[in-house]
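**Student:** Whatever this is, show me its structure:
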Amino acid sequence: MQKVELVIGVIIIVAVGVSTHRDRDFDVTESMVEYLQLYQTNYEAKVKKCEDMLADFRQGFAKELSGIDLQKDLLKSRVQDAWSQLKPFEFIDSWHRQCVRNYSSVIPSTYQAGASMTECLMTANTYFNGIESSAKHICSSIKSQATHTFGNHKRSCQIGHRKSQADYNNCIKKSISSLDMDISRLWSSFHKHLDEADFSAKTRIRMAWVCAFNTLYTTSNNLGSSMRLINDCIAGQRSCGIMSCTSRCANQMRLDIRERDFKSLTIKNPFHGGNKHMGCMELRFK
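**Tutor:** Okay, here's the model as predicted:
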């Protein structure tokens, strides 16, 4: 009788030990590993896609504006060449110096020419940060959902349903279904805001180029006009205006001409009393 009781006791102990060992080895998460991996891979792909799209958007914006940098360098080179031609004139004589001073005021320095073009770029770049902010924020939200929220759901289901495979599976499917809807909504919103950002960026790019072309046109026009006036002045074809100049011509005559005289076909002959040996005659109006 004692032997029978002993055998039964051993069997019970062994059975309890086996049961405890099985409980310890039971892992409810194993059956859903591939299911979760499928969604995780999909979410990671979405995160990479939105980050790549933002990077392409930034690179495209910078590429569209890169031509302004090139035009800036060309403009600075033209202005520098102009000043390289004009600077030596100031050391020739007072006539050359005064001609340069009279008509070079609208020619910018090399730095000013570059700064005007740079301002066009800086204005566009300043607005760009605001243009992409919404899409960038949504992409960050997708990444947060795909990593932190996804991980929290897995841990919550595992902790709350470690004893029941069915309850754990239902918890995971319900959590993933809700998360998937949130990420899909964010994904659609990301595309919407990126399209809006693209439209705004194109507008800013056009404005930057208009700004650059205006600077190019104004500077080039002033440059050409000033160089022509300076050369004409030096050649004696144009007077120095209201500012005093030292004339290269020794023969000067001041005429008292009224406004009505310019409408008359005839005026008093300013060359009366001269001769062909004078060589030149400079006329100045009183």
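**Student:** contacts, neighbours, all on C-alpha from now
**Tutor:** Will do.
**Student:** Report all helices and strands that the helix or strand hosting Gln71 contacts.
**Tutor:** Using DSSP states H and E, Gln71 sits within helix 33-86. With contacts defined as 3 or more CA pairs under 8 Å, 6 or more residues apart in numbering; DSSP states H and E, the secondary structure elements packing on helix 33-86 are helix 110-131, helix 133-144, helix 165-234.
**Student:** Now do stretch 123-134: distance to the chain's middle.
**Tutor:** For stretch 123-134, the distance from its own C-alpha centre to the chain's C-alpha centre is 8 Å (CA atoms, centre = their mean, to the nearest Å).
**Student:** List the buried residues of it.
**Tutor:** Of the residues in stretch 123-134, those buried under the neighbour-count criterion (16 or more other CA atoms under 10 Å) are Ala124, Asn125, Phe128, Ile131, Glu132, Ser134.
**Student:** ok, now stretch 45-61?
**Tutor:** Lys46, Val47, Cys50, Glu51, Met53, Leu54, Phe57, Arg58, Phe61.
**Student:** dump the residue contacts of the first one.
**Tutor:** For Lys46, the contacting residues are Ile142, Trp187, by CA atoms under 8 Å, 6 or more residues apart in numbering.
**Student:** now with 10 Å?
**Tutor:** Each residue near Lys46 by CA atoms under 10 Å, 6 or more residues apart in numbering is listed here: Gln40, Asp52, Cys139, Ile142, Lys143, Ala146, Ile183, Ser184, Trp187.
**Student:** Check the gap between it and Met53 for me.
**Tutor:** Computed with CA to CA, to the nearest Å, the distance linking Lys46 and Met53 is 10 Å.
**Student:** Now for these two: what residues contact both?
**Tutor:** With contacts taken as CA under 10 Å, 6+ apart, Lys46 and Met53 have Cys139 as neighbours in common.
**Student:** Could you check how far the residue nearest the centre of the chain is from Phe61?
**Tutor:** Of all residues in the chain, the one closest to the mean position by CA atoms, centre = their mean is Asn125, 3.2 Å from it. Asn125 sits at a distance of 9 Å from Phe61 (criterion: CA to CA).
**Student:** quick one more, to check against the first:
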Amino acid sequence: MQSFLGVALVLALLSLVASQATNSSQSMDLYILQNQRQYDAKIKQLADELANFKQLFQKQLTAIDVQADSMQLKLEQASAHLDPIILIDSWSKQCVQNYSATIPTITVARDSIIKCKESISGILNAPESTYNTLNNYYKNNVKNGLAQCLKLHPTAQLNYTLCVTKVIGDANKYTITTQNTFYTNLKSSECTADNRIRSSWLCSFGQVYSITTKVEQTQQLIDSCISNKLICGGFERQECPNKSSVTLAQIDPRNDTILNPFKSVTNDMNCLEFRIRR
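**Tutor:** Reported below is the predicted structural model:
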């Protein structure tokens, strides 16, 4: 009877130990899984930071595209204003041809503005390198460390537990240090990006001002050229049928008076041409 009780007690103890070992193993698996999920979340967080940075950088440069579109519209309006003038007469056509060459084409104008957009290339080298370092640490160091724990302590649950907690603890410390480095590098990248964005804007504003000035000055010169025809006469001056002549003696500046040259003017005359005779 005592022998039977002894065997039963041993079996019970063995069952309890086995149950505890199973529970401990399951707990460690959950512990590892939970930390791996945290590592995956951390990698996604840093990746999102990089993606948001790139998106914001490009968004802040979209104003330059808007400026290019606005300048294209201005040039199209200038062309729509000047093209009909060419058809008026030869004088107007010559005026347009004389000055319109200073206005850049739409393609040239757009390119000069768009080229002001600086690239994001190289700005994120440091934070991206830090991100890759942490990602590789999770994929290699943590994975290999956990595999080594299982290899060294396949049956010694306590030693296995201590080994795993050390690998996870080291990974958590490395995560904090690397994350701090990542955000320090990202802050530095923001400063570089701000400088490039500011430089891009200054460049585009300069191009817009230069092109706008050329368009306005050209239009003023053309308008002035056309106006001069009204003042000085054009290439195609009509012949006046009414003519009168005066002699040099009559307009001698030494004389205080001259004979009235307008005696022949009548109400139905709209012009009178004078010719000087010697």
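**Student:** Quick check: TM-score for this pair?
**Tutor:** Both chains were compared after superposition, and using TM-score structural alignment, normalised by the length of the second structure their TM-score is 0.73; 230 aligned residues with a CA RMSD of 3.2 Å.
**Student:** on that earlier part again, give the intersection of the neighbour lists for Asn125 and Phe61 of the first structure.
**Tutor:** Among the neighbours of Asn125 of the first structure, those also in contact with Phe61 (CA under 10 Å, 6+ apart) are Ala201, Arg204, Ile205.
**Student:** Closest to Trp95 of the first structure out of those?
**Tutor:** When those are compared for distance to Trp95 of the first structure (CA to CA), Ile205 wins out at 46.2 Å.
**Student:** and that closest one, how many neighbours does it have?
**Tutor:** Other residues near Ile205 of the first structure come to 21 when the count uses other CA atoms under 10 Å.
**Student:** got it, and the one 10 residues further on?
**Tutor:** By the criterion of other CA under 10 Å, Thr215 of the first structure has 19 neighbours.
**Student:** and what of Ser19 of the first structure?
**Tutor:** Ser19 of the first structure is surrounded by 11 other residues when neighbours are defined as other CA under 10 Å.
**Student:** Where does it sit: helix, strand or coil?
**Tutor:** Assigned with DSSP: H, G, I helix; E, B strand; the rest coil, Ser19 of the first structure falls in the helix class.
**Student:** what sits against it?
**Tutor:** Applying CA under 10 Å, 6+ apart as the definition, the contact partners of Ser19 of the first structure turn out to be Ile13.
**Student:** Roughly how far does it sit from Phe61 of the first structure?
**Tutor:** For Ser19 of the first structure, the distance to Phe61 of the first structure under the criterion CA to CA works out to 66 Å.
**Student:** and what of Gln158 of the first structure?
**Tutor:** Applying CA to CA to Gln158 of the first structure and Phe61 of the first structure gives a distance of 46 Å.
**Student:** a strand runs through Pro104 of the second structure, doesn't it?
**Tutor:** No: counting by three-state DSSP, Pro104 of the second structure is located in no strand; its state is coil.
**Student:** which position in the first structure aligns with it?
**Tutor:** Residue mapping for Pro104 of the second structure onto the first structure gives Pro108, with TM-score structural alignment as the criterion.
**Student:** Its match against Asn222, yeah?
**Tutor:** Yes: in this structure, Pro108 of the first structure is within contact of Asn222 by CA atoms under 10 Å, at 9.0 Å.
**Student:** Next, give me the two most distant ones among the buried residues of stretch 123-134 of the first structure.
**Tutor:** Distances among those were taken as CA to CA; the most separated pair is Ala124 and Ser134, at 17.3 Å.
**Student:** what sits against Val7 of the second structure?
**Tutor:** Contacts of Val7 of the second structure were listed using CA under 10 Å, 6+ apart, and they are Leu13.
**Student:** For it, pull up the helix or strand it's in.
**Tutor:** When the helices and strands are read off by DSSP H and E, the one containing Val7 of the second structure is helix 2-60.
**Student:** and that helix with helix 125-136, angle?
**Tutor:** Direction vectors for helix 2-60 of the second structure and helix 125-136, defined by axes from the mean of the first three to the mean of the last three CA atoms, to 10 degrees, enclose an angle of 160 degrees.
**Student:** OK, contacts around the corresponding residue of the second structure for Cys211 of the first structure?
**Tutor:** With TM-score structural alignment as the criterion, Cys211 of the first structure lines up with Cys203 in the second structure. In this structure, Cys203 of the second structure makes contact with Ile64, Ser112, Ile113, Ile114, Lys115, Cys116, Lys117, Glu118, Ile197, judged by CA under 10 Å, 6+ apart.
**Student:** Pick out the most distant pair among these.
**Tutor:** Ser112 and Ile197, at 16.3 Å, using CA to CA across the contacts of Cys203 of the second structure.
**Student:** mind listing what's buried in stretch 14-30 of the first structure?
**Tutor:** Within stretch 14-30 of the first structure, the residues that count as buried by 16+ other CA under 10 Å are Val28, Thr29.
**Student:** what's the offset of that stretch from the middle of its chain?
**Tutor:** Once both centres are worked out by CA atoms, centre = their mean, stretch 14-30 of the first structure turns out to sit 62 Å from its chain's centre.
**Student:** swap in stretch 157-164 of the first structure?
**Tutor:** Taking CA atoms, centre = their mean, the mean C-alpha location of stretch 157-164 of the first structure is offset from the chain mean by 51 Å.
**Student:** matching residues in the second structure for it?
**Tutor:** Under the alignment (TM-score structural alignment), stretch 157-164 of the first structure falls on residues 149-156 in the second structure.
**Student:** Tell me the most packed of the contacts of Lys46 of the first structure, by neighbour count.
**Tutor:** Going through these with other CA under 10 Å as the criterion, the one with the most neighbours is Cys139, at 25 neighbours.
**Student:** Format the contacts of Cys203 of the second structure as JSON lines; extra columns: distance to Gln220 of the second structure.
**Tutor:** Conversion of these to JSON lines gives the following (distance: CA to CA, whole Å):
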{"residue": "Ile64", "distance to Gln220 of the second structure": "27"}
{"residue": "Ser112", "distance to Gln220 of the second structure": "24"}
{"residue": "Ile113", "distance to Gln220 of the second structure": "24"}
{"residue": "Ile114", "distance to Gln220 of the second structure": "27"}
{"residue": "Lys115", "distance to Gln220 of the second structure": "29"}
{"residue": "Cys116", "distance to Gln220 of the second structure": "29"}
{"residue": "Lys117", "distance to Gln220 of the second structure": "31"}
{"residue": "Glu118", "distance to Gln220 of the second structure": "34"}
{"residue": "Ile197", "distance to Gln220 of the second structure": "34"}
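**Student:** Tell me the gap between stretch 186-203 of the first structure and the middle of its chain.
**Tutor:** For stretch 186-203 of the first structure, the distance from its own C-alpha centre to the chain's C-alpha centre is 16 Å (CA atoms, centre = their mean).
**Student:** related to what we said a few turns ago, mean neighbour count, the helices and strands packed on helix 33-86 of the first structure: which tops it?
**Tutor:** Mean neighbours per residue, mean count of other CA atoms under 10 Å, is largest over these for helix 133-144, with a mean of 19.
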